[in-house]
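Chemist: Sequence first, then the predicted structure, then my questions.
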Amino acid sequence: MNQTGKTKNMIVTTMFMALTVVMMFTPLGTLRLPVVSVTIAHIPTIVAALVLGLKQGIMVSLSFALTSMFIAIISPTSVLDPFFANPLISVLPRVLIPVTTYYVSRLFKKDSKVGIMVSTLLGNLTNTFGVYTMLYLIYAQAILEQSGNSAVSLIIGAISTSTLIKSVIVVLIVTPTVMALRRVIKK
């Protein structure tokens, strides 16, 4: 890649990072539905991994992860939020989103719509199951003590109510976005 290409790549990566931070601090990052709130602030991470590459996806995911940790420290709102001050909860699973997304996408043809959809879905699920697995492994007892409910019941409740909805929404947003950005980049 020439210097102009590297500069454009860096600018687009920075724009995705800024978009992620804006989404994390505004209602843009959360879809409020009648039954559940769905976090979609990781969408720029998935798009960056699919359009720009693994390194750029990781940079964007770090902006998501560190912002999540910062928010957990300064303004926790739910019973689980304080646990996100731990980077094993807020950072590690989020850094794995672009890794899963990128490598799954490589199993498909470059411009495969199915490949985009499958890699997006698995990147999204990496976030969901990564975070909840770490919460359980590290804080199961603390969750029980603070909420009066077992960690398993809280986590299963959170996963069952929002995962399907969030997965569909994320795939529906990311797929056309990636396809359009890839067309623009080719030109």
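Modeler: Sure, I can see it.

Chemist: C-alpha only now, for contacts and for neighbours.
Modeler: OK.

Chemist: So what touches stretch 98-117?
Modeler: Residues outside stretch 98-117 that contact it (CA atoms under 8 Å, 6 or more residues apart in numbering) are 45-46, 48-50, 53-54, 57-58, 61, 118-120, 122-123, 126, 171, 174-175, 178-179.

Chemist: measure it end to end?
Modeler: 14 Å (CA to CA, to the nearest Å).

Chemist: now, which of the contacts of stretch 98-117 lie within helices?
Modeler: Among those, the members found in helices (DSSP state H) are 45-46, 48-50, 54, 57-58, 61, 118-120, 122-123, 126, 171, 174-175, 178-179.

Chemist: putting a second one here so we can go through both:
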Amino acid sequence: MSRDYPKQSRFEKLYGIALSRQVKTEILIMLMSAELILAFSYLGFIIIPPVSLTTMHILVIVATMILGTKEGIAVAMIFALTSMWKATVTGIQYGDLIFSPFRSGEPMRSLILTTARLWFALITGWMFAFYFRKERKHVYVGIALITMFSTWLHGSIAMAFMAGLFPECGVTVNQILTSWLSTNKLILYTCTMCMVCLLHYYLSRGHWRKELEVLSRSERTEMKLHMGY
């Protein structure tokens, strides 16, 4: 029984609910499926002239926050693979084609470039793990700051990999460091921060917490019946 309900998982530490492995897996699959929907719909890249915003990184941040680093990397893997697929099938500009090992002319470099998504998830997971290692008085401030930095990190790591692997793209260190100084990015940071903080609020105090508690209890009851208790 103890194996199926790990002691003080990230979700239990934050929201006081011990999820079984099955429920945790179901939540992860739901996030990965949502990432697929974002990747292959207009929701993954929203254009409202003169502003264009990408939303693919948000679910990676959510997964690392509520589930953990490994789960965040799993969602980031969907992000990476769909980026590769879209670059291969629909890529036109050189900045898109370099994400495809089949069309860039440098397959190994493209594969390494794709791992930028995974590094983003890994570092974000480390930051949340460090922050949540103990109770915080102003938890929303920390979540907001980590979310904003992770959003900058998402683009900056990709740009740094592009500069190192495909220097012909013309990406410079100055561009990487000042990439947040644009209307698009400031709006993106604000929207991402608000979404992640609102999710934490609803999971902490809203109707969803009661639903998850009921789901968790039902899972435990099913397990006991299955084991013959």
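Modeler: Great, that's in hand. No experiment lies behind these values; they were computed from the predicted model shown.

Chemist: Check the ones in helices among the contacts of stretch 98-117 of the first structure for burial and list the buried ones.
Modeler: Among these, those classed as buried by 16 or more other CA atoms under 10 Å are 45-46, 48-50, 54, 57-58, 61, 118-120, 122-123, 126, 171, 174-175, 178-179.

Chemist: Alignment lookup: K86 of the second structure to the first structure.
Modeler: Taking TM-score structural alignment, the alignment pairs K86 of the second structure with I71 from the first structure.

Chemist: What separation do you get for that match and L50 of the first structure?
Modeler: 27 Å.

Chemist: What of F25 of the first structure?
Modeler: 24 Å.

Chemist: what's the spacing between the residue most central in space within the second structure and R117 of the second structure?
Modeler: Using CA atoms, centre = their mean, the residue of the second structure that lies closest to the mean C-alpha position is V60, 0.6 Å off. According to CA to CA, V60 of the second structure and R117 of the second structure sit 9 Å apart.

Chemist: what sits in contact with each of the two?
Modeler: A76.

Chemist: all strands of the first structure, in order?
Modeler: Using DSSP state E, the strands assigned to the first structure run over residues 30-32, 37-39.

Chemist: So which of these is the most surrounded?
Modeler: strand 37-39 (a mean of 17; mean count of other CA atoms under 10 Å).

Chemist: Could you tell me where it falls in the second structure?
Modeler: Mapped onto the second structure using TM-score structural alignment, strand 37-39 of the first structure spans residues 52-54.

Chemist: Ok, stretch 48-62 of the first structure next?
Modeler: Counting by TM-score structural alignment, stretch 48-62 of the first structure corresponds to residues 63-77.

Chemist: ranges for the helices of the first structure?
Modeler: Here the first structure has its helices, by DSSP H, at 3-25, 43-51, 54-74, 87-90, 92-105, 113-147, 151-186.

Chemist: quick one: buried residues of the last one?
Modeler: This means helix 151-186 of the first structure. Across helix 151-186 of the first structure, burial judged by 16+ other CA under 10 Å covers 151-152, 154-155, 162-163, 166-167, 170-171, 174-175, 178-179, 182.

Chemist: Next: the third one.
Modeler: Buried residues in helix 54-74 of the first structure, counting neighbours by 16+ other CA under 10 Å, are found at 54, 56-69, 71-72.
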